[in-house]
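In: Structure of the sequence below:
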Amino acid sequence: MEGTRKNLAIAQLISRQLTGQITPAEMLELQAWRKEDPDHEALWQQLTDPDHLSERVAQLDQPNNSDAFAQLMQRIYTDGETARQLQEDAEVSSPAAAHWSAKRYSRLRPLLRYAAIILPLLAAVSTGWYFFHFHRAATHPPAVAQQRNRLPQQAPNTVQLLIDDQEAIPLNKTGEQTIRAMDGTIARNDAGSLLYPVNTNRTEGTAVALQQLVTPKGMDYKVVLPDGSRVWVGAATSLRFPAAFTGRERNVELNGEAYFEVAPDAAHPFVVHTSKTAIQVLGTSFNIKAYTGERYERTTLVSGAVKVSAVNSPESKVLQPGQQALSGTGLTLQTADMDAVLAWKKGLFIFRSEPLSGILDELSRWYNVVIVKEAGVDLNAHFTGRIIRSEQLSEILQFLETTGKVRFSQEGQLLRVLPGRP
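Out: The predicted structure is shown next:
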């Protein structure tokens, strides 16, 4: 029974994370569970993978599985303590799902849907079944999972600063905050910008606290690094950097998308590390898009010059302004559509003959929705348009539907993509 309760508690945390309801305290509890065992981390990576989620949600909704959700709830409610925990989380007076009000059930259904996906896999870990079904995938996790730069989960619509992976500080986009770390580092959060005092006098090799700025889906942020470099950090992104640059290189780690304006310092090259590439610059402006799960990482040069090196091969390319490097199994150079690349920084979506698959990725990150693609959807259908990011999601979906190529159905944070009408 104790195992069941713990599995339920972890399932609730992951479900609340996926539905954007997790609090900072719950986030720390979930992080502690992930650190307990490498298998926990591997399973968390599997459970929060967008493709895996989409597949499992689709399976749950198949006709032959239509009552799987109800069956799971029935099993959960056979444990009185489990029922009590769910009851408290739902803020209802009866432990029986059948007695929930329609309004509360509708509000909780996304969370419980995820619980229905997650609970069986958590139970499988405790019995060893996980290794038979999932261990091959977990043995070689995405390269980004092997970095120290991981995406901790935050409260909804909250940018967070983690110091040495321990102290989580929520940042607001209005007003001012003074941030003091245990090592004495002082930073200032001012109306949507995180500002570090420029410090170039630290002794080389001095230990400094590592900072990690994490943005949620639907929100970007700006940070001025300790060398004076400015970084615009995109949605659903993590940027890791030291409180002061003390080595021969100025190293930062990126998972997601960011635009850099690097302060010149020829004696100390600035290097951005992603899962597939290392981008070395002396002083320049460029954009990097390196989200986990996408086929390519894209480095686009605005001014100056950068050298892009593949992580797993000796191959490297030097970019000129207006060029873009695609990093996948190798490195490829192409001319960049600069307006489209930098649109996010200006609060826009600009699509020029963009495949539906790429558009769905953008919408998922900005509007915090889980995408489920039904059979028959043409993910290679191309679209062209210019849309303000502050528009409601429904407005963008309506624009896409007017083409006749695709249809949508939305239930809370679950967005179903349906084939266009014949």
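
In: alpha carbons only for contacts and neighbour counts from here, please
Out: OK.

In: for the longest helix seen in the chain, packing partners?
Out: Longest helix in the chain, counting residues (DSSP state H): helix 102-127. With contacts taken as 3 or more C-alpha pairs under 8 Å, 6 or more residues apart in numbering; DSSP states H and E, helix 102-127 sits against helix 2-18, helix 50-60, helix 68-76, helix 129-139.

In: Would you do the same for the sequence below? I want to compare the two.
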Amino acid sequence: MSEKERRYLQQLAKKVLAGKASEEERLFLEEYYNVFEKQAGIEQELTREELESLQQSVRERIHHRMDVYEMHHRPVFRSWRRLSVAASFLLMAGITLWWVFRKQPDAGVAQQGPVITDVLPGGNKATLTLDDGSTIVLDEMKKDSLVQQGSMQVSKSADGLLIYSVAAHPASAEAVVYNTVTTPRGGQYRVALPDGTRVWLNAASSIRFPTRFIQDQRNVSIAGEVYFEVAHKPTQPFVVTTGTTTVQVLGTHFNIKAYPDEGIMKTTLAEGSVKIVHAGKTAVLKPSEQLQAGGALFKVVPHVDVDAELAWKNGMFYFKNDDIEAVMKQVQRWYNIDVQYNGAIPAKQFTGTIPRSVTLSELMEMLSFYDDMKCIIKGNTIIIQR
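Out: Prediction:
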């Protein structure tokens, strides 16, 4: 921490205690203090009574913000609430510092290199490939427009959900046809399958499925990262195939991450139960467990942070002790960019959350502030150097 930053924190603490700080200043101090309360900075030049008063004020306001947040969100996101509201990770404090001192030109924060251009975050983009090979660009498809496939109608809702619904009773001889929804890098999409199952596709992902589930199993295949909320049908198990792995469920919520460049397939269970078969090995997951498989690896990890695994679905980047290469894999997919490293790759590990709605230059400026990297954007390429 620079001397100017330390002095600013001390002045801000006294301003908060005097009741003269703005809401933005109070929120910043809460987030910073909650992470760095054992470090020198705020504590210096404060009396013991002032420090205790500040501690109590910060805790009360954080708890109040948690309570307000909980009133508007389902319990399943409880641990996610504590991440985002209490700001308990280092990167969040780094991001907040970046934001505050960016607004103060005299704070002495160095510029991180010229931004040649900028890249907007990803959005709802996907292609629907019909059984006959024809394609429909879904982000260009008008809402409420219909595509007829035998007895099935395919429509797009106002909020970008692709919906399969029965338009008429199918004839017994009607053939089962398959559709594929594919998201590009920089895209995501939601699909309501014919059985009512809801599917979220992350960037660079796909799902292939029949327009009617008429067999004793509901079979789909995926690539990339997909989250499922499976419609409960006890007599018709739902089976997901990705590579050589199959996941079988009756009705449950789970996430599968199976990008080829990751090397490891991860299945994380949020609700219900799933049976996973991979390379002749079998495991049954309980909620909050994760199966990791790849090569000789086949391991069940108990008590994973499900909300963190689903951060992408809820509009957030989530990093936990991730090096810059792991971070940039997420960034590459979401912003549809390439990465170039000049010199040694930074060894810093990142932990924290960032909204996926920020532009690429904003994201890289946050990371640069935290790790003192220089990030230059040229066209669709990020150049990272020390």
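
In: picking that back up, including distance to Ser285 of the first structure, could the helices and strands packed on helix 102-127 of the first structure go into TSV?
Out: Shown next, in TSV, are those (distance: least, C-alpha to C-alpha, whole Å):
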stretch	distance to Ser285 of the first structure
helix 2-18	34
helix 50-60	31
helix 68-76	50
helix 129-139	36
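
In: can you tell me which of those helices comes nearest to Ala243 of the first structure?
Out: Checking these against Ala243 of the first structure by C-alpha to C-alpha gives helix 2-18 as the closest, at 28.2 Å.

In: gap between that closest one and the chain center?
Out: From the chain centre to the centre of helix 2-18 of the first structure is a distance of 20 Å (C-alpha atoms, centre = their mean, to the nearest Å).

In: And stretch 309-317 of the first structure, by the same measure?
Out: On C-alpha atoms, centre = their mean, the centre of stretch 309-317 of the first structure falls 25 Å from the chain's centre.

In: Distance across it, terminal residue to terminal residue?
Out: 7 Å (C-alpha to C-alpha, to the nearest Å).

In: Kindly report the same for stretch 334-343 of the second structure.
Out: Terminal residues of stretch 334-343 of the second structure lie 25 Å apart, using C-alpha to C-alpha.

In: Quick check: which element contains the counterpart of Ser361 of the second structure in the first structure?
Out: Under the alignment (TM-score structural alignment), Ser361 of the second structure maps onto Ser394 of the first structure. Ser394 of the first structure belongs to helix 393-401 when assigned by DSSP states H and E.

In: what comes up buried for the helix or strand just after that helix?
Out: Per DSSP H and E, the first helix or strand lying C-terminal to helix 393-401 of the first structure is strand 406-411. Buried residues in strand 406-411 of the first structure, counted by 16 or more other C-alpha atoms under 10 Å: 406-408.

In: Let me have the helices and strands packed on helix 102-127 of the first structure in TSV, extended by mean neighbour count and distance to Val231 of the first structure.
Out: Below are these laid out as TSV (neighbours: other C-alpha atoms under 10 Å; distance: least, C-alpha to C-alpha, whole Å):
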stretch	mean neighbour count	distance to Val231 of the first structure
helix 2-18	20	26
helix 50-60	17	27
helix 68-76	15	44
helix 129-139	14	33
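
In: Which one, of those, ends up nearest to Ala375 of the first structure?
Out: Of all those, it is helix 50-60 that lies closest to Ala375 of the first structure, at 9.8 Å by C-alpha to C-alpha.

In: Which part of the second structure matches the closest one?
Out: Under TM-score structural alignment, there's no match for helix 50-60 of the first structure.

In: Which residue ranges of the stretch 101-250 of the first structure form strands?
Out: Secondary structure of the stretch 101-250 of the first structure, counting by DSSP state E, counting those that start in this stretch: strands at 159-163, 167-171, 176-180, 186-190, 193-195, 210-214, 221-224, 230-233, 238-242, 250-261.

In: Serialize these to JSON lines and add fields for distance to Arg295 of the first structure and mean neighbour count.
Out: Shown next, in JSON lines, are those (distance: least, C-alpha to C-alpha, whole Å; neighbours: other C-alpha atoms under 10 Å):
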{"stretch": "strand 159-163", "distance to Arg295 of the first structure": "27", "mean neighbour count": "22"}
{"stretch": "strand 167-171", "distance to Arg295 of the first structure": "31", "mean neighbour count": "18"}
{"stretch": "strand 176-180", "distance to Arg295 of the first structure": "37", "mean neighbour count": "14"}
{"stretch": "strand 186-190", "distance to Arg295 of the first structure": "35", "mean neighbour count": "17"}
{"stretch": "strand 193-195", "distance to Arg295 of the first structure": "31", "mean neighbour count": "22"}
{"stretch": "strand 210-214", "distance to Arg295 of the first structure": "22", "mean neighbour count": "24"}
{"stretch": "strand 221-224", "distance to Arg295 of the first structure": "25", "mean neighbour count": "22"}
{"stretch": "strand 230-233", "distance to Arg295 of the first structure": "21", "mean neighbour count": "22"}
{"stretch": "strand 238-242", "distance to Arg295 of the first structure": "19", "mean neighbour count": "23"}
{"stretch": "strand 250-261", "distance to Arg295 of the first structure": "13", "mean neighbour count": "22"}
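
In: List just the one of the ones you listed that sits closest to Thr4 of the first structure.
Out: strand 167-171 (29.2 Å).

In: Tell me the counterpart residues of that closest one in the second structure, please.
Out: Residue span in the second structure matched to strand 167-171 of the first structure, by TM-score structural alignment: 134-138.

In: what does stretch 90-100 of the first structure give?
Out: Against the second structure, stretch 90-100 of the first structure falls on no residues (TM-score structural alignment).

In: Specify the stretch among the helices and strands packed on helix 102-127 of the first structure that is closest to Ala32 of the first structure.
Out: helix 2-18 (10.8 Å).

In: next structured bit after the closest one?
Out: helix 24-36.

In: Tell me the gap between the helix holding Ser394 of the first structure and the middle of its chain.
Out: 23 Å.

In: Show residues contacting that helix.
Out: Where contact means C-alpha atoms under 8 Å, 6 or more residues apart in numbering, the residues beyond helix 393-401 of the first structure that reach it are 363, 367, 383, 387, 406-408, 420.

In: I'd like those as CSV, with distance to Arg84 of the first structure appended.
Out: Output for these, formatted as CSV (distance: C-alpha to C-alpha, whole Å):
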residue, distance to Arg84 of the first structure
Leu363, 36
Tyr367, 33
Phe383, 49
Ile387, 46
Val406, 43
Arg407, 40
Phe408, 36
Gly420, 44
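
In: which of the residues you listed lies closest to Phe134 of the first structure?
Out: Leu363 (28.7 Å).

In: Give me the mean deviation of the helix or strand encompassing the closest one from the second structure.
Out: Using DSSP H and E, the element containing Leu363 of the first structure is helix 356-367. Compared with the second structure after fitting, helix 356-367 of the first structure has a mean deviation of 0.8 Å; criterion: mean C-alpha distance after the TM-score superposition for the first structure.
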